[in-house]
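Trainee: Sharing a model that was predicted from the sequence below.
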Amino acid sequence: MAAGSFAEYLAGLDEGALTGLLRARPDVRIEPVPRGFEQLAQRLSAPESLAVALRSVDRDALVVGQAVAALGSPAAVESVARLVEASESAVRVALDELCGRGLAWPEAGTVHLPERLAEHWAAEIGGGRSLAAIARSALLADLRTLAETLDIETAGVRKTELVARLVEVVSDVRAMVDVVRALPAPALDRVDQLRHGYDGYTSFGIAESADRVLAATGLAVRVNNRWEVPREVRVAAWLSQQDLLVTGRPPIAPAAVETRAALVTAQAAVRDLLSGVTALLDEASSNSIAALKKGGVGPRERSRLASRLTLPADLLALGIDLTYAAGLLGRTGTGYAPTEQYERWREEPPAQQWAELATAWFTLEHAPTSREIQGDKELPSASEAGALRRALLRAARDGLSVRAVGAEIDWFFPLHGYESAQLPDKVDAAVREAELLGVVATDVLTDCGEQLVAVLDGGPADAESGDGADGLADRVAGVLVETPCTVILQSDLTAVVSGRPTVAVARLLGAAAVSEARGAAEVWRFSPASVRAAFDAGWTAERLRTELAAVSARPLPQSLEYLIADVARQHGKVRVRGMRSCVVADETMITEILHTRSLAKLSLARVAPTVLSSPYELDDLLARLRAAGLSPVAEDATGTVIVEQRQEHRAAGPRRALARTAPRARLGAAELAKHLLADPEGEDGAPSETFERLAQLGSRLTDAELILLADALDHERDVLITYRNKTGNRTVREIQPNQLYGRWLVSWCHLRGAEREFTVANIESVAPVG
């Protein structure tokens, strides 16, 4: 490890600090985990990882990081404090936030940024040579002219001293900002051109005039018969368009809420949520939820379900997305239906059920009740709503007003990317969803909400350390207790259910009644149609009466007894026999076919002297009869003979899209910290053969990125790559590598839904998908 490097800083952290950093950056714990601190530094400095981490910092930390980049990493803490017009103590608070997330590291009174992060911010600020570098190739006369413009005494001053004075003046960034802001528009535009790397002249006369204005104000130096603007001036120009000030955390008032009232409200919300989710999944068990062609549930289907289940539209939308994210709802051929996990979840206590749904919601990246809209279509993902939700809850801990935090969300989550008109809707959606989950009640985080943030803040939890849904369930078990289920059957043919319905009660009422209302108690109504549906599903009158009596707190009302008896008396008087095809012939032939032993497997049954029914399809029946030596012909529903067409063969269609691989395993933060401290150089384990082959082709990639790519190739796992094609265009692709062919990586590209070849040398970065 190089002295003063990021890796050396990481190696110097104690186990507690290292564990905290790894917990804050969960993506670096995805298998294969980094071996040694050099690879950890590489994973922490990867573009995708840095982008995720930046979305979790507050505005002051962001401002301080940009200030370091503007001054040039490493930058003295004192200089940063002057630039952001704050005390050194305030700057150090922001630096602690950056360092705790692996976005900076301190060294002897200075601050370093990871190289790629410094480059990212420097690209926004603009490059160029510093004045000290320019002065080495400038004539002394031109430097004296510049000094006189800036009111610097030049008489008898040697070049070395003059340059030092000039650098001192232009390094006063705040003073230079005032000079830049006073420039006329053409000169400002010229500085912006240079700052963004455009040094050509669209109009030589205008550019030359602007350069002379810059020179006249001391912002440009003449070098080799042309004007050059120092980097210090470009930084001042960038800063003139920013509000680069450390303001400190906004004051947030505590919520004026009675704790007991919040608890009762939260418990009621959780009961409604679990009841609604159970009803949704029970309904999906009987009739799968219709899916759109490209996946998801459309507004029309959601409206139908909300009406049928008497659920609020926002609770239904939330329930669909959470059950899918929690693995309780999955895609079938025709839509969405409960998975095998649902049966297990259905039997769990309320605390465990809630914990699994709340964990799914906390980590979800979009807002189920406020989806992104493009044109007239919903975009279920590609949203900053998840990061906004987490920032909101994180900032509202310890009894602070959630609404007050929402009003200051620009400070707590500066990189949200929403327009000012759109942002309040996203905050309202986060608060409303939190209320539906019992995470927020009457403008404050409930005990459940506090525990949710405590367990999951910093990224997806470590299951092996008890910090996942199971650990959360243990923490809220005393709050979300089981409520006894009571069923009261009334003479108006309704059933009133209080408490959480058991599996038996839900199955019984779902089969023989229809839900009418949900709330503190559920109301179900029996009708001839609902009871008949139970008989159609195999229930008998005696069994229905017995089970209703078993779950009811009262004897069966006489009206319900009569209803069951009346429906049972009529049920089955008319029968409908199902068939897929029939055989029509004279009576003698029908008798012969019916008694032919080789045709016994056709399950033929005589429904008339000249008609046999069969459960087999028409083509199967024809083939079997012909194999028995008969010569049947096919008819349509009107009795017209069908003329058979010879089947034409076609080539196979394009390869179907590969399913995305399951998420990679994630090592616990504490466990990875122990591994790294035990083997700081990463000497355990030799690189794979695939790694060695890729290393010879992909010189741009770090060892950590090559290990990720080699692992994906060896085990057919998905990775996210940044790729620059032969025309110089950069794209981000999620791929599944399957073969290394020469210098090309043959992979399935999920974006294109087809196989593509990627030149290994043109892959600029690799990140795990998990």
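Mentor: Cool, got the structure.
Trainee: When you work out contacts or count neighbours from here on, use the C-alpha atoms and nothing else.
Mentor: OK.
Trainee: Strands of the stretch 651-770 of the chain, residue ranges please.
Mentor: Along the stretch 651-770 of the chain, the stretches classed as strands by DSSP state E, counting those that start in this stretch are 719-724, 730-741, 744-749, 754-759, 763-768.
Trainee: ok, and what's touching the third one?
Mentor: Looking back up the chat, that one is strand 744-749. The contact list for strand 744-749 (CA atoms under 8 Å, 6 or more residues apart in numbering) reads 658, 733-740, 754-760.
Trainee: On the C-terminal side of the helix or strand where R569 lies, identify the next helix or strand.
Mentor: R569 belongs to helix 558-570 when assigned by DSSP states H and E. Sequence order places strand 581-584 as the next helix or strand after helix 558-570, per DSSP H and E.
Trainee: among the strands of the stretch 651-770 of the chain, which is nearest E435?
Mentor: Ranking the strands of the stretch 651-770 of the chain by proximity to E435 (CA to CA) places strand 763-768 first, at 33.6 Å.
Trainee: And here is the other one:
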Amino acid sequence: MDNHSFRTWLSQRTDDQLTQLLRLRPDVAHPLPPTMAALATRLRVHASLARAAAELSALQLAVLEAASAAGAEFEAVSVTAIVEVLTPYGASPESIECALEELEDRALLIQEDASVLLTEVLSTLPPSFHVVGTQDLSWVRAALEELDPKQHSLLNALARADGIGHSKDAALDADPTRPIPRLIEAGLLERADGSHVRLTAAVAAVLRGQPPIPLTPVQPHPSEDAQRLNSTGAAQGLEFCRLVADLIAQLSQQPVALNKDGRLGARSCAGLAKTLADPSATETNIACAITVAASAGLIGTGLTSHVPDPLPSEANYLAATRGADEWLELSAAERYSALIDAWLASPWATWESNRPLETETRHSDLPRHKRLVLAGYPLHTPISTEDARIRALSIRPVLGLNLAPERISGVAEEARLLGLLVPSAQEDAATSIASQAAQNEDFEATLLEIVPAEVDQFIVQGDLTLLVPGPPTPELARELNVCAQVDTPGLASTYRFTEATVRRAFDAGRSESELHEWLAGHSMSELPQALMFLISDVARRHGALRGGAIASYLRCADPEILSALMASPQAAQARLRLIADTVAVSELPLAQVVSLAQQAGFHPAAEDSSGATIDLRPEPARLFAQPQVAKGRREAPEPEVLTRAVAAMRERDNPAPEESGADVTALLTAAVRGGRSVSVTAVNAQGAEITSQVTPVSVAGGRVDARNLATGATVRIPLSRIKNVRMN
């Protein structure tokens, strides 16, 4: 079908059908096509057709192959002819008709009174790729085991040459004892013409190591409680959110210096895991958290503000961004949703290296493979990784061809960490979120249903712990991280008070009365005496020394305490000198003096000019530049925008005839598939045009090999010399 006929067909589609087309082929909608002619051209561009083919299911691809086998690339064929090709492989007429409608919605096949297949579509598929005939490969493997080494070598050579080879033994009267006639007799080769043979689809699949591709994915019945799976997945997802929050907090206090080549050190993840001292903070989990947080724009690499001493401020670091502060203020469901989106768009394969964010581990096709792996796991039904791979091949065969087992295992492991897959024995089950993410659907509403509501109250227990019976609000989490430490993470997390955590709260500017008041205001139970005594005891010893800027000073109502500090080795390091029995001054910053006094066993409090306690904690380290957030699959514009775009194309549509020839390579490749003869007009070395009647045998390497119908000889014509091709 030429461009003019194709454009005419597009013009006859309804507005709803055109809007659906732009939604299913979003790449042609960026930018929005101004005219129907522009849309027709974009739809037939090789790159766009390749993207569309990669999204097709096994049944849809099988329908395309069956239509091609029936001659739909050259003339209209009936649905019955397509059904006859696929019926032996278990496809029902109803499913075939449904697939035909879906292909027409994508403008890959045109149905009017009969079906017409665009000649460019199958040319975008990988060489020697077939779906039809690859459902049962056991007989091929058995037949290959019976071959001698010479026959094996011949088949492997054909597989390396795109499955087509030239041989005089392809003739009908060739010696039947020769290897090629014997392979033809065994069904492992098929005769293209009197001088060429090609591998059958099944043999090519086995030699490539391709597993059988079912025309429809197996749909096991859900055998697990959906609510339990979703709750378990949400709990794990919130645990991953906590890990990312802990990572941000650590990088805010101590950013990780990069090597001179701009890469993270080989032991960076190990160092972070040791510092965080959390059972879930393994090196593998830390690496995943780094790549997901980087994809979400929460952390990045580069020059950093507020670099703590003694790190050099001019160096590059892995540090948190200002976007991390915004993320920390979101609700639990919003934080979880942002990390899922970031993981789906992340191009880094962390399982390939012990250094996250490595250039060698960045793969542009990984985001699409992640969605495909998730699609391979049926909703709420545990299956093995191998069964998930077979399902993925059936759902997206073209995309699944390059989906190595190692990548499936790596993606599945990260999906478990984010709570998208829930392990069950040696199998995994997909949650509702995973199923919606695989289909590129909006899952925020589902997240709000399965993520427990946030709480701003807790239960204080007598063993200096408190229980938070759900995800804490950002404000509650922020205060708890100041005055306590996580003891047992989870949906119902436990925090523990220690002398060090209470002192940290006082160092952050909280007073004894403020801490008592805040705890009483959020506790659902009476505060135990043990906690009250701990707070009072730390408060009594905290702040006996008072410090201010001289650069800084220390003052104390008790001269003996100040004398004891002056007698310590840290007094010299702090460059302290007495100016009165109760006052000492230093030329060092107050934060440094207070830190040295703490090392000497004292607990000074910082104050402002009015004597009020102030927070001496350093400003969190932040990158100067906000890194670019990783983006997932390009989406179609909003429906209202598409509707207006279709109306605009209608207004500008010019029904005048348009001369446009079909793609030469696509026509020749279609002739190879259908065994059709064509008329080729080419320019020879002297610049003269020569028209020949030929039957193309193969198109590869910028040239076409064809059999001349007049002489019977095989000729090779460079594609660059061909001016025109017409079907006979």
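Mentor: Cool, got the structure. Since we're looking at a predicted model, the values are computed, not measured.
Trainee: sorry, back to before: okay, the strands of the stretch 651-770 of the first structure, which one's buried deepest?
Mentor: strand 763-768 (a mean of 23; mean count of other CA atoms under 10 Å).
Trainee: Mean distance of the helix holding R569 of the first structure to its aligned residues in the second structure, please.
Mentor: Helix 558-570 of the first structure, aligned to the second structure and superposed, deviates on average by 3.9 Å (mean CA distance after the TM-score superposition for the first structure).
Trainee: and what of stretch 118-125 of the first structure?
Mentor: Stretch 118-125 of the first structure sits 5.4 Å off on average (mean CA distance after the TM-score superposition for the first structure).
Trainee: Please spell out which residues along that stretch are buried.
Mentor: The neighbour-count check on stretch 118-125 of the first structure (16 or more other CA atoms under 10 Å) flags 118-119, 121-122, 125 as buried.
Trainee: Setting aside sequence neighbours, what's the nearest residue to the spatially most central residue of the first structure?
Mentor: The centroid of the first structure falls nearest to E365 when counting by CA atoms, centre = their mean (3.2 Å). In space, and not counting its chain neighbours, E365 of the first structure is closest to G386: 4.0 Å by CA to CA, 6 or more residues apart in numbering.
Trainee: Quick one: classify the one you found as helix, strand or coil.
Mentor: Counting by DSSP: H, G, I helix; E, B strand; the rest coil, the backbone at G386 of the first structure sits in helix.
Trainee: got it, and the one 5 residues further on?
Mentor: Three-state call for A391 of the first structure (three-state DSSP): helix.
Trainee: Neighbours of the aligned residue in the second structure for it, how many?
Mentor: Using TM-score structural alignment, the equivalent of A391 of the first structure in the second structure is L372. L372 of the second structure sits with 27 neighbouring residues when counted by other CA atoms under 10 Å.
Trainee: same check, this time on E145 of the second structure
Mentor: 10.
Trainee: One more: E419 of the first structure?
Mentor: 8.
Trainee: Just confirm it is within a strand.
Mentor: No: counting by three-state DSSP, E419 of the first structure is not part of a strand but coil.
Trainee: how close does it get to L245 of the first structure?
Mentor: Look at E419 of the first structure and L245 of the first structure: by CA to CA, to the nearest Å, they are 21 Å apart.
Trainee: now do H120 of the first structure
Mentor: From H120 of the first structure to L245 of the first structure the distance is 20 Å (CA to CA).
Trainee: Please apply the same query to W748 of the first structure.
Mentor: Counting by CA to CA - W748 of the first structure and L245 of the first structure are separated by 47 Å.
Trainee: The second structure: which residue goes with Q352 of the first structure?
Mentor: Using TM-score structural alignment, Q352 of the first structure pairs with E334 in the second structure.
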